[in-house]
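Student: The following comprises the amino acid sequence and a computationally predicted model.
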Amino acid sequence: MSNSLIPASILPGLLELAMKSRLNIQAMFQRIGIDPDAVGRRDQFITLAQLDALLTAAFISADDDAFFGLRVGSETHYGAMDLLGNLMASSSNLDAALQSLLRYKNLMVPYMELSLQRSQGSVRLAASSDPSLRFTSLRAHNEAVVATMVSIGRSLTSQQLGLEAVEMRHAAPADTRPYDAYFQVPQYFEQPHNAIVFAEETLVRPFSGAYPLYNERLRRQADRLLAGLSRAQGTAEQVQQVLRQRLGQGDVAIVDVAQALNLSVRTLQRRLRQDQTSFAELRDKVRHGYARAALRAEICDMEQLAAELGFSDIANFYHAFKRWEGCAPGEYRRRQR
């Protein structure tokens, strides 16, 4: 489980979610080691492991509410995103707001990889989450992610988002009427990512609440907070975080990770040397951990696993795994099972 850090300023939003799921907040905070004095503070941090425990418990506790994730996401406003939400709201338009989201998303969702794609008059905002976190495999999480993107998009654009479709990773529920009522556009299930598709013209429509001077002030605050977060968790952990997020997207090179961290390749290499490690070592560590977990699962397709890890063929995966573990993947699987 990752020890990556997130500013404790997100805790008020998590508290609201925990209350909606009827979770015993005091007991949960004590069990996972969250200091209540840290709630809402930008100079304090919680780990991804703590976030995982809290969100997994919240989503599972609300299991009797079939559309809990949809309800939570649809009730989310940009104000719940603290500094990042206000930065987006004071932007000149949705395009600028989304660029801020992509740049500063680690202040809120470091476990999530976001991408923005434009094609034939439409824009697709997609999200993929770290598969090692338990809550990211739950249907409620998928609903919450997509509904939150829609809700915030609508609130930023004065209900003029121009939504065209939504995509979700889970299978279609027996009753999709709540989805129909909220999204009011076609829904596609069992998709590779959680995503929303909206009209490209929405990107350039001016925001009525645009406030350039305030936006610049918030941007400076966000830069300082992002720099503090980077110092707190170290470059090696940041690299592993990006690599975990991009599993399943083919071979990830150091230039890709450097770009994700807003660093030059040379700077990234220098910082990793200071941490007494290298990009190759960290990539092997992430691949090894993911492979071990996948091989312990009830069903495992070796060729698919090799591709997810970024190997060009299954033979290269076998050689690498034997180097890591001292035995072939099949033998490791038999021992574990």
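Tutor: Great, that's in hand. What you see is a predicted model; the values in this text were computed from it and never measured.

Student: Every contact and neighbour count from this point should use C-alpha atoms.
Tutor: Will do.

Student: Please give me every residue in contact with Leu94.
Tutor: By CA atoms under 8 Å, 6 or more residues apart in numbering, the contact set of Leu94 is 88, 156-157, 202-207.

Student: if we go to 6 Å?
Tutor: Leu203 (CA atoms under 6 Å, 6 or more residues apart in numbering).

Student: Over to Gly73?
Tutor: Contacts of Gly73 by CA under 6 Å, 6+ apart are 144, 147-148.

Student: Restricted to helices, list those residues.
Tutor: Under the assignment DSSP state H, these contribute 144, 147-148 to helices.

Student: among the residues you listed, which ones are buried?
Tutor: 144, 147-148 (16 or more other CA atoms under 10 Å).

Student: try it against this one:
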Amino acid sequence: MSPPLSIIGSWLTLFAATLDSYDIDSRAFLRERGVDYSRQSDPEHRIPLATMSSLWDDAAAITEDPAFGIKAGQFVTPTTFSALGIALWSSCSIKDLVVCWCRYLHVFSTVADMELAETDTEIIMTCTLNTHSDSVKASLYAIDATLSALLHICKQHYGSEIVPISTSFTRPQPHNIEPYQAIFGPALKFDQPCIEVRLDRTTAEKKIPGGNPSLAKATEQLVADYLQKLKAPSLIRDVQQVLFELWPRGDAKLDVVAERLHVSPRTLHRKLEESGSNFRQQQETTRHQLALQFIRQAHLSITEIGYLLGFSSASNFSRAFKRWTGSSPQEFRARQNAHH
């Protein structure tokens, strides 16, 4: 099994601000689900897709607002995307902004790939979601929030008259499309094969008042360095990848992982400590992430999931799952089914 797709930790600031606007204590909400908000300012901190999707789905359920994701975009700030956000805000045109976004998207999220195309009259952004398996899906609300945040940045840059020529969503059409029209304009398409935003090329190429090419260049170099580091080999990522493969086989043990990584158990233990972690922590992290993946697979019973994750009984798994998420596996699955 592949290592988890991830989102940069600073994305939590937008998520928390949105929850707070509904008079919901975002810190308590995150704490109950085992998410440490204090790490949102750490540029090295990344959140697995399974965890982040669960947060968005839970928030939409608790607020009872299908437009939760779309409304979240208004809370975007220059630091929402860490250094990438600063680079976007420093862009000298909307075109420069979307080029930067597409080039360095993986700094924000490895969940999707973006392609940019141009015609004589349009600039076209196309988004393709990356999913390693059918068990992990990006939350519809998270996708809404990302697109909404990007459009809010464009509007803050150039003015509210920035409206896409058309916007395509892969999601089903919501009952109320007014919140979508308020951000993306009237030309909306739903149930499409890919996510696509079309912008007027002439408007996108106009220079933005206050654009700062020197700052844009400097921050873009920071972003490029971060992306290179993200792609570089990492001991913790390697350990997690092996654990993802071993948990369902019942072999998620230090000596087995060490053998797979061609080091001694003692060396692996020492290197993990040098990285600020330990093997037990990585076991717990990957167990939690796999639990969120497996619970979305309707064909797996709660007992089977517990067995796959090495728990001696369904009740032990249920206790651990409630510690991780604040809900029992049955409650969590019922809530997911109600919103999909």
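Tutor: Received it, and whenever you're ready, just let me know what you need. Just so we're clear, the structure is a prediction, and the values are computed from it rather than from any experiment.

Student: quick revisit: out of the buried ones among the ones in helices among the contacts of Gly73 of structure 1, which is nearest to Asp35 of structure 1?
Tutor: Within those, the smallest distance to Asp35 of structure 1 is 25.8 Å, found for Ala144 (CA to CA).

Student: Structure 2: which residue goes with the closest one?
Tutor: Aligned by TM-score structural alignment, Ala144 of structure 1 pairs with Ala145 of structure 2.

Student: so how far is Asp57 of structure 2 from Pro265 of structure 2?
Tutor: Per CA to CA, to the nearest Å, Pro265 of structure 2 is found 39 Å from Asp57 of structure 2.

Student: Settle it for me: which of those two has more neighbours?
Tutor: Neighbours around Pro265 of structure 2 and Asp57, counted as other CA atoms under 10 Å, are more numerous at Asp57. The numbers are 22 against 17.

Student: Excluding its own residues, what touches stretch 173-190 of structure 1? List them.
Tutor: Against stretch 173-190 of structure 1 from outside (CA under 6 Å, 6+ apart): 164-172.

Student: again, but for stretch 124-137 of structure 1
Tutor: Outside stretch 124-137 of structure 1, the residues that reach it (CA under 6 Å, 6+ apart) are 52, 56, 111-117, 193-197, 245.

Student: Which among the residues you listed count as buried?
Tutor: For the contacts of stretch 124-137 of structure 1, buried by 16+ other CA under 10 Å: 52, 56, 111-114, 193-197, 245.

Student: Quick check: the two most widely separated of the contacts of stretch 124-137 of structure 1?
Tutor: Thr56 and Gln117, at 30.0 Å, using CA to CA across these.

Student: still on that earlier bit, arrange the buried ones among the contacts of stretch 124-137 of structure 1 in CSV, one row each, with distance to Leu5 of structure 1 as further columns.
Tutor: Shown next, in CSV, are these (distance: CA to CA, whole Å):
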residue, distance to Leu5 of structure 1
Asp52, 12
Thr56, 17
Tyr111, 10
Met112, 13
Glu113, 16
Leu114, 18
His193, 24
Asn194, 23
Ala195, 25
Ile196, 27
Val197, 30
Gln245, 15
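
Student: For the host helix or strand of Arg292 of structure 1, what is the distance to the chain centroid?
Tutor: Applying DSSP states H and E as the criterion places Arg292 of structure 1 in helix 279-296. Its chain's C-alpha centre and that of helix 279-296 of structure 1 lie 19 Å apart, by CA atoms, centre = their mean, to the nearest Å.

Student: What of stretch 2-10 of structure 1?
Tutor: Taking CA atoms, centre = their mean, one finds stretch 2-10 of structure 1 lying 12 Å from the centre of the chain it belongs to.

Student: which parts of that stretch are buried?
Tutor: 2, 4-10.

Student: For those residues, work out which two are farthest apart.
Tutor: Ser2 and Ser9 (19.3 Å).

Student: out of the buried ones among the contacts of stretch 124-137 of structure 1, which are inside helices?
Tutor: Using DSSP H, those in helices are 52, 56, 245.

Student: mind putting those in TSV, distance to Gln233 of structure 1 included?
Tutor: Listed next are these as TSV, based on distance: CA to CA, whole Å:
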residue	distance to Gln233 of structure 1
Asp52	17
Thr56	23
Gln245	16
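
Student: coming back round to it: could you identify which of the contacts of stretch 173-190 of structure 1 has the most neighbours?
Tutor: The member of the contacts of stretch 173-190 of structure 1 that has the most neighbours, counting by other CA under 10 Å, is Val166 with 26 neighbours.

Student: that older thread, please flag which of the contacts of stretch 124-137 of structure 1 sit within strands.
Tutor: If you go by DSSP state E, the contacts of stretch 124-137 of structure 1 have 112-117, 194-197 in strands.

Student: May I see those organised as a markdown table, with distance to Arg266 of structure 1 added?
Tutor: As requested, these are exported to a markdown table (distance: CA to CA, whole Å):
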| residue | distance to Arg266 of structure 1 |
| --- | --- |
| Met112 | 25 |
| Glu113 | 23 |
| Leu114 | 25 |
| Ser115 | 25 |
| Leu116 | 27 |
| Gln117 | 28 |
| Asn194 | 34 |
| Ala195 | 34 |
| Ile196 | 36 |
| Val197 | 37 |
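
Student: Quick check: the gap between the closest residue to Gln173 of structure 2 other than its chain neighbours and Cys102 of structure 2.
Tutor: Once flanking residues are discounted, Gln173 of structure 2 sits nearest to Phe190: 5.3 Å by CA to CA, 6 or more residues apart in numbering. Distance from Phe190 of structure 2 to Cys102 of structure 2, counting by CA to CA: 22 Å.

Student: Which position in structure 1 pairs with Glu273 of structure 2?
Tutor: So, by TM-score structural alignment, Glu273 of structure 2 is left unmatched.

Student: Pull the residues that contact the longest helix seen in structure 1.
Tutor: Longest helix in structure 1, counting residues (DSSP H): helix 212-233. Under the criterion CA under 6 Å, 6+ apart, residues 87, 90 lie in contact with helix 212-233 of structure 1.

Student: how big is the offset of that helix relative to structure 2?
Tutor: Compared with structure 2 after fitting, helix 212-233 of structure 1 deviates on average by 2.5 Å (mean CA distance after the TM-score superposition for structure 1).
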